[in-house]
Structure formats: C-alpha cells, structure tokens
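*Asks:* mind looking at a prediction? Sequence and model below.
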Amino acid sequence: MAPIRVAALAAHFGRDVERAVSKIVGIIEAAARDGIDLLVLPDASIGGYIGDLRSPDIDHLPPTVDTDGPELTRIAEAAGPMTVCVGFTEASEGKRYNTAVCLSGDGILGLHRKVHQPAGESLAYAAGDTFAAFDTPVGRIGMLIDYDKTFPESARTLALDGARIICALSAWPASVTDRASRLPNDRQSRLFDLYDAARAAENQVVLVSSNQTGVMGKLRFLGQAKVVGPGGEVLAKTWAKGGMAMCDIDIDAEINRARTVLHHLEERRIDAYWQDNP
C-alpha cells in the first residue's frame, strides 16, 4: 500500500449535538482539502462526555445518537472517500454505550463499545464485551476508547485479529485526585503518552490517538493527540491545546520493517502464560 496521510484531532466537543455535527463536518471538509485519508476524532465528539468520573450526574448525561440516525449519516456523507473514526453515546435496546464508529461515504465500517470502565462510569454507560478488527480503505483497523488502552490485552487482541492501525479515541482527563498545576506535569498526562507508545511498540502497529481538550464539568481534558509508529516513536503530536497531529506514513512498509528481526506476535510464548484466570 502506498503512503497515506493520517491525522488525530485534539478538540473540545460539548453537549450540543447539532453544533458538534456541524463542527465535525467542517473539520472533515478541511481535512479533505489537506488530503487526509484517515481522520480520528475524539471520544464523545457527538454530545460530549460525562462531567464527573466518580459520581456522574445521571439526570444530565450526554445525549444519545442512533447508529442509523441522521447525525452519522451526515458525517458519512461528508467523509466521502475518507475513513473517519468518531465517538458518541449510542442508544441500543434500552442501554447507553460509550461507542466509536469508523465510517466513510459507504457507511459504517466498524463499531466498538468501550469495554473497560473507570471509577463510576458504569453509572452512565453499559460496558461493551469485545474487541474486533475490520477492513477499511486504509487497511485493517481496530478501535479503543479511553481506558481500554490501559490494558495491554485490548490492543493485543486487535493486533492478533490483524489490525495494522489502532485508532484510540479518548476523552481523557487530568488526574481527578492529584492534579498538577501544569498539564504536562500531570500524572495522567504522562500515562496517556506512555500507553500510546507502549501499545504501538509492543504490537508493532501504527496507533492514532485522539483526545478531547477543554473542560466538561469537573474534568479537564489533556489533548495530546498523536500518531505513533510501530517502534513506539511519536511521528506527530499536538499539545494540551486543540490541533491536528498529521503525518504521511506507509503503514505496511513501516510495520514490515519493524517486524523484520523481532516479530512480537509470532514470538509469543503462550505456553508460558496463564491459560485460565489465576
């Protein structure tokens, strides 16, 4: 595959769904002018995220969106040939999920419901129960949402399912218990970058990490969108403010080069690992 242009967005999105969709369409149109092939938007781009991790206000939760509703239809139409990942609160069979979809002008290509739930998030959302990769015009992709990337098994499952690109969509805040005076010094800021690099390097894949910025309720989001190569190297990055991390990369060439001598997925010793829960 020839080089593609990938981009991860750091931006703020609030509760107003119509405003968010219009903003996303504008971002996609600008990305198209820049020749972007894969655009990864933050978690909860449509309708925003909860305002308190420990005690979310269940009377004022983010609005829900249907996967076949007009919001995603409008975004898909704007995407055209571009592959776009975007997060929202999904309504399905009476439950609410923190969900990401990957779509293009052809419709939804893949869907992921956040599996791992920190603190009191289970009061606001039901949990997903699977990780699966899927094919797209830019290659085989897997998605993670927020806390999912804290767990190595999440990205490893996607890589074993053939994902060459992992899109990690986040609404990742600064520490709620020990917030630093400056975001770059915050513990969660360091962890966010560490997980991005580790998940890419240990699986030898490209990781495209987006995040919210600004404030929602009691949460202050970190930004720090980035593109990470299969050796864990940061190829492009924003900082705490909004922006786009963008780079051109030949996905297959870079992954194949990273796996030339050391091929982590093939060299696993599953006979030495726990086969059942300890």
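*Replies:* That came in fine, so what should we check first?
*Asks:* only C-alpha atoms for contact and neighbour calcs from this point on.
*Replies:* Will do.
*Asks:* pull out the buried residues from stretch 15-25.
*Replies:* By 16 or more other C-alpha atoms under 10 Å, the buried positions in stretch 15-25 come out as Arg15, Val17, Ala20, Val21, Ile24, Val25.
*Asks:* and the residues you listed, which of them are in strands?
*Replies:* With strands taken from DSSP state E, there is no overlap with those.
*Asks:* which SS class is Ala180?
*Replies:* coil (DSSP: H, G, I helix; E, B strand; the rest coil).
*Asks:* who's in contact with it?
*Replies:* If a contact means C-alpha atoms under 8 Å, 6 or more residues apart in numbering, then Ala180 has Asp186, Arg187 as its contacts.
*Asks:* who's in contact with the closest residue to Ala198 other than its chain neighbours?
*Replies:* Spatially, and ignoring its direct neighbours in sequence, Ala198 is nearest to Gly232 (6.3 Å; C-alpha to C-alpha, 6 or more residues apart in numbering). Contacts of Gly232 were listed using C-alpha under 8 Å, 6+ apart, and they are Asp196, Ala197, Ala198, Arg199, Ala200, Ala201, Gln204.
*Asks:* against that first model, consider the following:
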Amino acid sequence: MAAVAAPFGRDMEDCFARIADLTGRARADGVRVLALPEACLGGYLANLDGDAEGPPALAADGPEIRRLRSLAGDMIVCAGYCESEAGLRYNSVVCVTGDGVLGHHRKVHQPLSEDSSYAAGDGFAAFDTPVGRLGMLICYDKAFPESARALALDGAEIVVCVSAWPASRTNPAPDLADDRWTHRFDLFDQARALENQVVWLSANQSGTFGDLRFVGRAKIVGPGGEILAMTPVAGGMAVAELDVQAALAAARRSMGHLRDRRPETYAAAVGGF
C-alpha cells in the first residue's frame, strides 16, 4: 500500500498528469491500495478565510471520476475532490477501482471558514474492498476521535485519511519539519491507528497553494501506532507491504481496544464510543 504527499492545483490536466505518474509508479511497485491527497482533483482552497472561488465542483458520477477509475485499473485508489450535488459543494473523497466506485465520504468537520466554501457531510461508514473493509476521513476529521472510532466500530480494518494539512499560520517554524502543526498531523495519525488498532494510510498535499503551506509527511501507520513508511515534508510516496489480517490479529491478540470497550460507562454525549 502507498500514501502520497504531492502538490495539486487548479489545472485539471496537470492534476491528472501527476495522478497518472503516481499510479504508474505505484503499480510498478506492486501497490494494491493508493491514497492520494485531499483535493487532488482541482486543488484545495487558496486560504482558510473564505476562498470565494474555490476549486472546480465535479459530479460524483462525472467524467473526472470515470477518468480516475481508468487510471486506477486493478488498484484501489482514494482521491479527494470538490463534489457538486443538488446545488451544494462538498469536500469529498472517493474510493475507486477500474470496475467502479467502492466508497465515498464527505468531510464532516470544517476548520476555520471552510464552511463558507463547502457544506458538511453527515456521517462515517466503512465499506468492503478486495483488500479488506475500508473507511475514509478527510483532514480535520482525524482530530476527532469519534470519527475514526465510528469507522472502526463499523468494521474498518484500513482507514485512509486524505488531507490538505497546512503549517501553522500564527507561529510557523523556519523548518517545516519542526512546525507544531506538522507535529499534530503526525500525532493524530499514530494515535488514531493505535487507539482503534487499524492500518492507517495518511495522504497529504505538499508545497504551497495560495496562502497555505502544506506539511507533506504522507505515511502508513500499523495497528500498533508504529510508522511503517513516511515521506519528508517535501513530499513523495510512502510504500509499505503488510498482511492486514495478520497485523490486526497480532495487535489485538492481548490488548483488544475495541473488544475491551465499556460503552455503558461512557457519557451519552459521546454516543457510546
């Protein structure tokens, strides 16, 4: 499996050229599951203060998604885009193979002024794929433990979180690798994998777009919270090989975090998670 950190902008042909290169490289490495960043079809917002223009809005069954499917071929590919539906725009991620769409998620949690550009999604659901049951999140969703836990309780064995996670705007570090938002990005990835004992693929934008500087750092995290592969902040493709079922069984053999829950003791406000 592989997770990508790469820059994507408004030019759709440039986006597809980059995706074609990445899917080709992944296929050559024997990758079966490839996670591309949030908004890799048309770019993210230029700022988080209310980007009036925003990325191009695409139909969930439109030609761009069909083109993504053709590039995916026999791989499972997760990719973020701006979805148009019934006059609303959503920050969405789709999971495809050459045979069709396997799953879809609309971002639920919206930071700062993102809600002026997108409507919010309303739930989390896992779905079956040829490599196991998979769930998807987008960026800020992973800051909320309930998001990943909802997927784990729905049977997700692999969670793909696609992001356009930026560096700090108020106190940026001279070295992006030392930025406090880079640290948070890494910490959330490891914590969500460990607490739910799932395989975690984290893709992210890299480089800059508009006012934003993205932290890169795509990674694959095992169900024990260990980082199996990670890109630098500059970007790249993190690739790891593992037997998902064996990794989950080993992680859950003695300490089963889902098995050992006591939902009857938890506050009703957290919905029994």
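*Replies:* That came in fine, so what should we check first? Remember, it's a predicted structure, so these values are computed and weren't measured experimentally.
*Asks:* show me the strands in the stretch 101-250 of structure 2, by range?
*Replies:* Counting by DSSP state E, counting those that start in this stretch, the segments of the stretch 101-250 of structure 2 that form strands are 127-129, 132-138, 158-163, 199-205, 208-209, 212-213, 219-221, 227-230, 236-239.
*Asks:* what stretch of structure 1 does the fifth one fall on?
*Replies:* Spelled out, it's strand 208-209 of structure 2. The counterpart of strand 208-209 of structure 2 in structure 1, using TM-score structural alignment, spans residues 215-216.
*Asks:* now do the helices in structure 1.
*Replies:* Remark: helices assigned in structure 1 by DSSP state H are 17-33, 70-79, 152-160, 187-203, 251-258.
*Asks:* re the thing from before, so which of the strands of the stretch 101-250 of structure 2 comes closest to Asn47 of structure 2?
*Replies:* Distances from Asn47 of structure 2 to each of these were compared using C-alpha to C-alpha; the minimum, 6.2 Å, belongs to strand 212-213.
*Asks:* contact partners for the closest residue to Ala155 of structure 1 other than its chain neighbours?
*Replies:* Counting by C-alpha to C-alpha, 6+ apart, Arg199 is the residue found nearest to Ala155 of structure 1 once chain neighbours are left out, at 6.3 Å. Contacts for Arg199 of structure 1 were tallied using C-alpha under 8 Å, 6+ apart; they are Lys149, Pro152, Ala155, Arg156, Leu207, Gly232.
*Asks:* now check the third one against structure 2: what is it aligned to?
*Replies:* Meaning Ala155 of structure 1. With TM-score structural alignment as the criterion, Ala155 of structure 1 matches Ala148.
*Asks:* circling back to that earlier point, now which residue in structure 2 aligns to the residue nearest to Ala155 of structure 1?
*Replies:* Under the alignment (TM-score structural alignment), Arg199 of structure 1 maps onto Arg192.
*Asks:* one more: Asp106 of structure 1?
*Replies:* With TM-score structural alignment as the criterion, the equivalent of Asp106 of structure 1 in structure 2 is Asp99.
*Asks:* count the residues that sit near Phe151 of structure 1.
*Replies:* The criterion is other C-alpha atoms under 10 Å. On that basis, Phe151 of structure 1 has 12 neighbouring residues.
*Asks:* tell me, how many residues neighbour the match of Ala155 of structure 1?
*Replies:* Using other C-alpha under 10 Å as the criterion, Ala148 of structure 2 is surrounded by 28 other residues.
*Asks:* tell me the counterpart of Asn256 of structure 1 in structure 2.
*Replies:* Residue-level alignment of Asn256 of structure 1 against structure 2, with TM-score structural alignment as criterion, gives Ala249.
*Asks:* and if you look at Ala171 of structure 1?
*Replies:* Aligning on TM-score structural alignment places Ala171 of structure 1 opposite Ala164 in structure 2.
*Asks:* need the contact list for that match.
*Replies:* Ala164 of structure 2 is in contact with Pro37, Glu38, Ala39, Tyr44, Cys139, Asn204, Gln205, Ser206, Phe214, counting by C-alpha under 8 Å, 6+ apart.
*Asks:* could you report the separation of the second one from Ala218 of structure 2?
*Replies:* In this structure, Glu38 of structure 2 lies at 12 Å from Ala218 of structure 2, with C-alpha to C-alpha, to the nearest Å as the measure.
*Asks:* picking that back up, among the contacts of Gly232 of structure 1, which one lies nearest to Arg140 of structure 1?
*Replies:* Nearest to Arg140 of structure 1 among the contacts of Gly232 of structure 1: Gln204, at 13.9 Å, using C-alpha to C-alpha.
*Asks:* does the closest one touch Val261 like I think?
*Replies:* No - applying C-alpha atoms under 8 Å, one finds Gln204 of structure 1 not in contact with Val261, separated by 11.8 Å.
*Asks:* list the residues that contact Leu109 of structure 1.
*Replies:* Val101, Cys102, Leu103, Phe134, Asp135, Thr136.
*Asks:* could you redo the last one with a cut-off of 6 Å?
*Replies:* Cys102, Leu103 (C-alpha atoms under 6 Å, 6 or more residues apart in numbering).
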